[in-house]
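Chemist: sequence and predicted model, in that order:
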Amino acid sequence: MSSRTFAPLLAAILLLAEPARAQLTIEIIGGGAIQIPIAVLPFAGESVLPQSITEIIEQDLSRSGRFRAIFVGGVSPPPTEIAQVSFPEWKSRLADAIVIGQAQRLPDGKLEVRFRLLDVLKQSQIGGIAFTLTAAQTRLTAHKIADFIYEKMTGERGVFSTRIAYIVKQGTRHELRVADADGQNAQSILISPEPIMSPAWAPDGARMAYVSFQNKKPILFVQNLTASKQPAPVANYRGSNSAPAWSPDGKQLAAVLTKDGTSQIYLMSPDGTNLRRLTFSQAIDTEPFFTPDGQSIYFTSDRGGSPQIYRMPASGGEPVRMTFEGDYNVSPRVSPDGKNLAYISRVSGRFQLMAMDLESKQVQTLTDGQRDESPSFAPNGRIILYATDVDNRGVLAAVSSDGRFRQRLGIQAADVREPSWGPFLSN
C-alpha cells in the first residue's frame, strides 16, 4: 500500500477564497447503462474525521453513473484487512469489488486514512493507498480515493478531486465561485454588483480568466488563485473584451475583441502582451476554443449567414466550416482526447447540447432541454457540464458523453450559469 500527502496548490486556493453561503445540490435524473456493483464498507475509526469518508466515496462513485452501490448493512465490526473479509458473502450480494479502510489520529495530531480495493471474484487486492492529512482535507482525501477506485475499475482517470467554476446571480449580486466536482466546498473568488462572465481555467489549475463588467464594460482579467491581490486587466480595449480561452500549454490566451470594429479573435500572452489578430472578417467571430494539441482553434462565426462552428490553425489562416445541420450552432468545446466536439444547436426552437464525432462527423443529441448553454468537458472527457433553465431559473446539469447518464446541480433561489470544469490537479 502506497502513502501520499498533498501538494500545496489546492490548500492555497481554499485559504484565499471566501466560503460561499450556499452549496450546489445534485439530483440524479438518469442512470448509465452498465454499472459496476461495488460495496464501500464503513471505514473503521472514521469517527475521528469531521465527516464520513465512506459516505463521500460512495456518493462520488454513484454519481458517476459507472457504479451501483451494494447494500452493506450487517457488517460489524468493519474489516480492515483482507483476512477479515468474507468474499463468498460479498459474491452472494453480487458485488464485483469491495472497499475497506480505516482512519486514525497520529501522535502529531494529523490524521491517517488507509484503504484497500478488493476484487471479490479473485479474492485479492487490486490496490490501496495510505493518506496523511489534516481534518480540512477529509473531503479531498475521499475524492482522491474515489478517483483511485474509478481508474482501477474503468481504466480511466477519475475527476472527483477536480474543481468546477460557475457564475451565481442572486438579485443584484454576481459571484464567481469554484467548488468541488460534487458541488460541495464552494468558495467565492469574486463578488460584484456588475455581471461576471466566461470563467476559464488555466491548464495549471492555478489561474482563471474571466470577464467582468465592473467598469460598466466587458474587461478581461486573469486571476491567480493562489495570490490574494486583485488582478489587473489583461484586455481593456475600446468596445468589448470577451470569451477567453487558454492554449493547452497555458502560454497564450485567445479572446474576442471589438477594438477594430466587429468581434474578431485575437491571441495574447496571459498578461495581455504580444497581442495578435487571428481572424479578419466582416462577420462576428467569437467563442474560440483550442484543440488539446494546441494546433487548431474552433470558433463560432456568422460569416456564412448564420452562426456556425469553424476550425482554423491556431496561428491563423483559412477557416473550415464544421457544422452544417441547422441554422444555429454555437459554443464549440473539444473533448480532452480531441475526438469529439460538443456544442449548442437550435432544434425546433429549443437550444440543445450536441456531440459530433470529429472523425465520422456523426452528430448525437445529448439533451432535451429548452435553453441549454455553455458546455464544458470533464478533464477525462466522460462527462459534459452545461447550464440550462429549470422553472425559469438557471441551473447546472451534467450528461455523460454518450448521453446515457444525467444529473442536475442547482442552488435554491439563485441563477447558476456558465460552468467551467477545471483540469486534473497534480498529486
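Modeler: The structure has been received and is ready for your questions.

Chemist: going forward, measure contacts and count neighbours with C-alpha atoms only.
Modeler: OK.

Chemist: how about the helices of the chain, start to end?
Modeler: For the chain, the helices defined by DSSP state H cover 9-16, 53-63, 87-92, 138-154.

Chemist: wait, which of these is closest to residue 260?
Modeler: Between residue 260 and the helices of the chain, the shortest separation by C-alpha to C-alpha is 37.0 Å, and it involves helix 9-16.

Chemist: what residues does that closest one touch?
Modeler: With contact meaning C-alpha atoms under 8 Å, 6 or more residues apart in numbering, helix 9-16 is reached by 187, 206, 225-228.

Chemist: go through that helix and flag the buried ones.
Modeler: Residues 9-10, 13-14, 16 are the ones in helix 9-16 that count as buried (16 or more other C-alpha atoms under 10 Å).

Chemist: leaving out chain neighbours, which residue sits closest to residue 267?
Modeler: residue 254 (4.5 Å; C-alpha to C-alpha, 6 or more residues apart in numbering).

Chemist: what distance do you get for that neighbour to residue 421?
Modeler: According to C-alpha to C-alpha, to the nearest Å, residue 254 and residue 421 sit 18 Å apart.

Chemist: do the same with residue 12
Modeler: 19 Å.

Chemist: residue 151 - how many residues pack around it?
Modeler: 14 (other C-alpha atoms under 10 Å).

Chemist: which residue comes closest to it once chain neighbours are left out?
Modeler: Nearest non-adjacent residue to residue 151 (C-alpha to C-alpha, 6+ apart): residue 157, at 4.8 Å.

Chemist: hang on, the one you found packs against residue 382?
Modeler: No - look at residue 157 against residue 382 with C-alpha atoms under 8 Å: they stay out of range, at 9.6 Å.

Chemist: what ranges do the strands span in the stretch 51-200 of the chain?
Modeler: Using DSSP state E, counting those that start in this stretch, the strands of the stretch 51-200 of the chain run over 67-69, 97-105, 111-119, 124-133, 163-170, 173-180, 187-192, 196-201.

Chemist: ok, and here's another one to check against it:
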Amino acid sequence: MSMSRRALSRGLLGGLALAAGLALVPVSAQAQFRVEISGVGATQIPVAIGRFREEARAPQPLSAIVKTDLERSGLFKSLDASAAALDETSRPNLSDWKGKGADALLAGSVTQLADGRFDVRYQVWDALKGQSLGGMSLVVPAGDLRQSAHRIADDIYQKLTGDRGVFATRISYVSKVGARHTLLVADADGEGAQAALASPQPIISPAWAPDGRQLAYVSFEGGKAVVVVQDVFSGKRRVVAGFKGTNSAPAWSPDGRQIAVTLSRDGGSQLYVIGADGEGLRRLTQSYSIDTEAAWSPDGNTVYFVSDRGGAPQIYRVPAAGGSVERVTYSGSYNVSPAISPDGKCMAYIGMADGGYRVHLMDLSTRAVKVITDTRDDESPSFAPNSKQIIYATRAQGRDVLMTTTLDGRIKARLATPQADVREPVWGPFLAPLRR
C-alpha cells in the first residue's frame, strides 16, 4: 500500500467475516497483563501506603493496586507504611511521616460481610499540613474490588494534584492468538480483561462512544468491511455503515450523536459523517486522494484526518460542518493516526523519526512538536480522558504490546501479556462514580 503501514491500513483493510456479538466474558488470568513501569518523573509526590487491614483475606491486593496506579501516572513515588499497621481509624503522628519523607499517607481496611460483599474503607492524610484529607467507605462485591482500588487511587490523585484521576477508566484493544481475534475491554492498567467480541477474522479500529457503553469497530459481513456499533454489556450490535465498497475508521463525535467514517462508496476513500443511528449521511471531504483516520476536536467543531493529497500521508483538519481543508503537520514525510487530547491542547500522532515510527506530540497552539517514545514501531495513540497520559501499541521482543506514557515521555508502563499480540488500544471516557 503506497500510503501507509499497519497504523494507517487499519482504516482500509479487514478480514472476511463478522462474528456474533457477545456480552462481556471474563478472560483467563493467564491472558491478563503485568504492569512494568520505567522512568523517573521530574517531580514526584511521595506517598506512604500501608497494607490495608485484613487485606490478606481479600481476593485482591488493594494497597498494591493503588501503589502501582499512582506510580504509573508518573506523579507519585511510594513509601512502604505497612510496618506501622495503620487503618482508617488510626491517628498517625504526621510529623513523623513528614520526617520520613512522606507528603501524604494512605491507610485503610477491607472486611468481608456476611453476605459475601466487602466493606472497603480508607483515609488519606496530608503529612505536610498535618491534617486529614478525608476518605470513604465502599461496599462492593468481590468482583468490584479492583475497581474499588482504582477509585481510591483516583481520589488520592485528585486530592493531591487537583486533577481527576483515570485509574478507574477502561481501555479497549484487539488481541490475536493464533487465528483468533478478540475485542477486549479491560481496566486502565490492563487487568480484568473481558471479551466483547471474538472472531476468526480481524477486528479493527475500535472507538469508544462518549457514554462509555458502546464501541464502534470495523469488521466484515458478507465479505466486505462494515462499521458496527456494539453495546459492550449486552452484546447487542447494529451496522451503522454498510455501503458499497469499504466502510472503515469510525470516530465518535464528542456528543455521541455522529460518527465520522471513511467510505469508498463514490470511488475513492473519503470522509463522511453519519448519525449514530445510521441515518443522515453527508460527505465531509472532496478529493481524489485517500482521506481517512478521522479524529474530532473536543468541541466538536473540527475533524482532523490523514490524507496523501500532498503526495505522502500527512495530517489535515476540516470544519465539522464542511469547508476548507488545512494542513496541520509539516515536519517529516510520514504522519498518521491523529488523536486530540480531551482538553484540546495537544495532538498525538505517529510520525517517522530516526528511521522508526514513533509517537509525536504537538502543541496545537504553537505547533511545536516533540517525539516522546524511543521505540521504532509505534501505532494507535489514544489519550487518557484527563489528557495526562497516552496509550499506544508498539513492538517489543518480536511481538505487539501496549504501553502508556506521560506526555513528557519520562514515565512509561508496559502492559504485557505472554500469550497474545495486542494492538489498536483506545482509552475510554470517565465512568460514573461508584456508589459509596
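Modeler: Nice, thanks for sending it over. Keep in mind that this is a model prediction, so the values were computed, not measured.

Chemist: before we move on, back to that, just put the helices of the first structure in JSON lines and tack on distance to residue 287 of the first structure.
Modeler: Output for the helices of the first structure, formatted as JSON lines (distance: least, C-alpha to C-alpha, whole Å):
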{"stretch": "helix 9-16", "distance to residue 287 of the first structure": "27"}
{"stretch": "helix 53-63", "distance to residue 287 of the first structure": "30"}
{"stretch": "helix 87-92", "distance to residue 287 of the first structure": "51"}
{"stretch": "helix 138-154", "distance to residue 287 of the first structure": "31"}
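
Chemist: looking at these, which is closest to residue 327 of the first structure?
Modeler: helix 53-63 (35.0 Å).

Chemist: thought residue 166 of the second structure was touching residue 154?
Modeler: Yes - the pair residue 166 of the second structure / residue 154 is scored as a contact, 6.4 Å apart, by C-alpha under 8 Å.

Chemist: pull the number of nearby residues for the aligned partner of residue 361 of the second structure in the first structure.
Modeler: In the first structure, the residue equivalent to residue 361 of the second structure is residue 355, according to TM-score structural alignment. Residues near residue 355 of the first structure, counting by other C-alpha under 10 Å, number 25.

Chemist: just residue 114 of the second structure next, same as before
Modeler: Neighbour tally, residue 114 of the second structure, other C-alpha under 10 Å: 7.

Chemist: would you check the span in the second structure matched by stretch 140-153 of the first structure?
Modeler: The aligned range for stretch 140-153 of the first structure in the second structure is 147-160, by TM-score structural alignment.

Chemist: average offset of the matching stretch relative to the first structure?
Modeler: Once the two are superposed, stretch 147-160 of the second structure sits an average of 0.5 Å from its aligned residues in the first structure (mean C-alpha distance after the TM-score superposition for the first structure).

Chemist: next, the buried residues of that stretch.
Modeler: 147-157, 159-160.

Chemist: that older thread, compare the strands of the stretch 51-200 of the first structure and give me the one nearest residue 57 of the first structure.
Modeler: strand 97-105 (9.6 Å).

Chemist: what packs against that closest one?
Modeler: Strand 97-105 of the first structure is packed against strand 36-40, strand 111-119, with contacts defined by 3 or more C-alpha pairs under 8 Å, 6 or more residues apart in numbering; DSSP states H and E.

Chemist: average separation of the shortest one from the aligned part of the second structure, please.
Modeler: Once the two models are superposed, strand 36-40 of the first structure sits on average 0.7 Å from its counterpart in the second structure (mean C-alpha distance after the TM-score superposition for the first structure).

Chemist: what range in the second structure matches that strand?
Modeler: So strand 36-40 of the first structure sits over residues 45-49 in the second structure, by TM-score structural alignment.

Chemist: and for stretch 280-288 of the first structure?
Modeler: For stretch 280-288 of the first structure, the aligned range in the second structure is residues 286-294, judged by TM-score structural alignment.

Chemist: residues contacting the matching stretch, please?
Modeler: The contact list for stretch 286-294 of the second structure (C-alpha under 8 Å, 6+ apart) reads 8, 11, 249-251, 260-262, 268-271, 285, 303-309, 336-338.

Chemist: and stretch 311-318 of the second structure, by the same measure?
Modeler: 3-4, 302-308, 324-330, 333-336, 338.

Chemist: next one: stretch 235-245 of the second structure
Modeler: 21-24, 196, 224-231, 247, 263-265, 276-279.

Chemist: drop anything exposed from these.
Modeler: Taking 16+ other C-alpha under 10 Å as the criterion, what is buried in those is 21-24, 196, 224-231, 247, 263-264, 276, 278.

Chemist: what lines up with residue 395 of the first structure in the second structure?
Modeler: In the second structure, residue 395 of the first structure lands on residue 401 (TM-score structural alignment).

Chemist: contacts only, for the residue mapped onto residue 213 of the second structure from the first structure.
Modeler: With TM-score structural alignment as the criterion, residue 213 of the second structure lines up with residue 206 in the first structure. Contact analysis of residue 206 of the first structure by C-alpha under 8 Å, 6+ apart lists 9, 13, 224-226.

Chemist: ok, those residues in the second structure, which still hold?
Modeler: Among the contacts of residue 206 of the first structure, the ones whose aligned partners also stay in contact in the second structure (both residues aligned by TM-score structural alignment, their matches' C-alpha atoms under 8 Å) are 224-226.

Chemist: from the buried residues of stretch 147-160 of the second structure, pick the one nearest residue 374 of the second structure.
Modeler: Taking C-alpha to C-alpha as the measure, residue 374 of the second structure lies nearest residue 157 of those, at 27.5 Å.

Chemist: residues near the nearest residue to the closest one once chain neighbours are set aside, how many?
Modeler: The shortest distance from residue 157 of the second structure to any non-neighbouring residue, by C-alpha to C-alpha, 6+ apart, is to residue 165 (5.6 Å). Counted by other C-alpha under 10 Å, the residues lying close to residue 165 of the second structure total 26.

Chemist: isn't residue 165 of the second structure right next to residue 158, touching?
Modeler: Yes - look at residue 165 of the second structure against residue 158 with C-alpha under 8 Å: they come within range, at 6.1 Å.

Chemist: can you find the partner of residue 258 of the second structure in the first structure?
Modeler: Checking TM-score structural alignment: residue 258 of the second structure goes with residue 252.

Chemist: re the thing from before, make a ChimeraX selection of the buried ones in the contacts of stretch 311-318 of the second structure.
Modeler: A single ChimeraX command selects the buried members of the contacts of stretch 311-318 of the second structure (16+ other C-alpha under 10 Å):
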select :3,4,302,303,304,305,306,307,308,328,329,334,335,336,338
